[in-house]
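Visitor: A predicted structure for the sequence below; I have some questions about it.
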Amino acid sequence: MSSYVQSIRARIGQDFLLLPGVTAVIRDGERFLLARHAHSGLWSLIGGGVEPGEDPADAVDREVFEETGARIRITGVIGAYGGEPLAVTYPNGDQVGYVTIAYECELLSEATPDLDEIIELGWFPREVISALPRRDWIDRVIQDAPGDAGR
């Protein structure tokens, strides 16, 4: 939790907090890189919160690096997402809703889970993702991601 969010939590407790976020859609052909999160055990795309004063593109680069040690190149914007599917209640009871910008990204170096937030990484084709225990909102992002044609 960032010091910014901690300062807000000190005033509002565990009440619902709407936060800006970023999501990295990292692909290898038609396979997508997903991360299994320690707090939920669910698979999702890699991402996190935007810090005050931080450009969202810098935030997605930072989040991928913090969670996987990998460097990325942003190649486009897939879309913006929010609403009930991106609402989370964390194990400590904190309630959060994210509005996230999903960026199409290219992996430039090896990715390994940080074993703190992320306990496992895996490459999955579109048709397998729907069978995984996952954050359901990623289905829409993956559906919106351009196909591999022309790559």
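Guide: Yep, it's here. Numbers count the residues shown, from 1 in each chain.
Visitor: From now on I want contacts and neighbour counts done on CA atoms only, so please keep to that.
Guide: Noted.
Visitor: so what's the residue nearest the centre of the chain up against?
Guide: Central residue of the chain (Cα atoms, centre = their mean): residue 47, 2.6 Å from the mean position. Residues in contact with residue 47 (Cα atoms under 8 Å, 6 or more residues apart in numbering) are 21-24, 60, 63-64.
Visitor: Alongside the first one, take a look at this:
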Amino acid sequence: MGYIEELRKVIGTRAIILVGAVVGVINEQGEILLQKRPEGIWALPGGLLELGESAEEAGKREVFEETGVEIGHLQLVDVFSGEQYFRKLENGDEFYPVTIVYTSNNIKSSNIKVDGVESLAAGFFPIRELPDETSPLVLKLIQKLNIGQ
């Protein structure tokens, strides 16, 4: 059982702050790595930090776990937080995410492999040809970096 599950046993569904990291991995062709999540949204690979883990470690770990792609150096882009990101899950759990956004073009291994649980599919997409179901966070990142414009 993970940290969040243990915490939820104590506090129930009350609102908490959760810190996560996502990475916009850009290949040599200028394409961005996206993963299709179970809810059908194409998003940046990423997830929540584990106890004792740095945001950079979490970003690299999540990219590898969710897509099979191994990356090196990360560049900090921005931190997204605030009331507009509040989430209430179907099970009643409430949280305010603090999402640390990185980019990386330091791809050590690009062999895409998904687990079928957290990621249903993954691939590199041209910035101007993103899937219709692309996460708003991906679009914010692309706009902030002014790539593909």
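Guide: On my side now, so go ahead. These numbers were taken from a predicted model, which means no experiment stands behind them.
Visitor: Next, the TM-score between them, please.
Guide: Overlay of the two chains. TM-score (TM-score structural alignment, normalised by the length of the second structure): 0.84; 145 aligned residues with a Cα RMSD of 2.1 Å.
Visitor: quick revisit: quick check: which element contains the closest residue to the residue nearest to the centre of the first structure other than its chain neighbours?
Guide: Distances taken as Cα to Cα, 6 or more residues apart in numbering place residue 23 nearest to residue 47 of the first structure, at 4.3 Å, with adjacent residues excluded. Using DSSP states H and E, residue 23 of the first structure sits in strand 17-28.
Visitor: in that strand, what counts as buried?
Guide: 17, 19-27 (16 or more other Cα atoms under 10 Å).
Visitor: Just put the residues you listed in a markdown table and tack on distance to residue 55 of the first structure.
Guide: Shown next, in a markdown table, are those (distance: Cα to Cα, whole Å):
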| residue | distance to residue 55 of the first structure |
| --- | --- |
| 17 | 20 |
| 19 | 14 |
| 20 | 11 |
| 21 | 11 |
| 22 | 10 |
| 23 | 13 |
| 24 | 14 |
| 25 | 18 |
| 26 | 19 |
| 27 | 23 |
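Visitor: which one in the second structure is aligned with residue 31 of the first structure?
Guide: Counting by TM-score structural alignment, residue 31 of the first structure corresponds to residue 31 in the second structure.
Visitor: One more: residue 21 of the first structure?
Guide: Counting by TM-score structural alignment, residue 21 of the first structure corresponds to residue 20 in the second structure.
Visitor: Quick check: that match touching residue 47?
Guide: Yes: between residue 20 of the second structure and residue 47 there is a contact under Cα atoms under 8 Å: 5.2 Å.
Visitor: Next, show the common contact partners of those two.
Guide: What both residue 20 of the second structure and residue 47 touch, as defined by Cα under 8 Å, 6+ apart, is the set residue 58.
Visitor: ok, how many other residues are close to the residue nearest to residue 115 of the second structure when sequence neighbours are not counted?
Guide: Of all residues not flanking residue 115 of the second structure in the chain, residue 66 sits nearest, at 6.8 Å (Cα to Cα, 6+ apart). As a burial measure, residue 66 of the second structure scores 27 neighbours (other Cα atoms under 10 Å).
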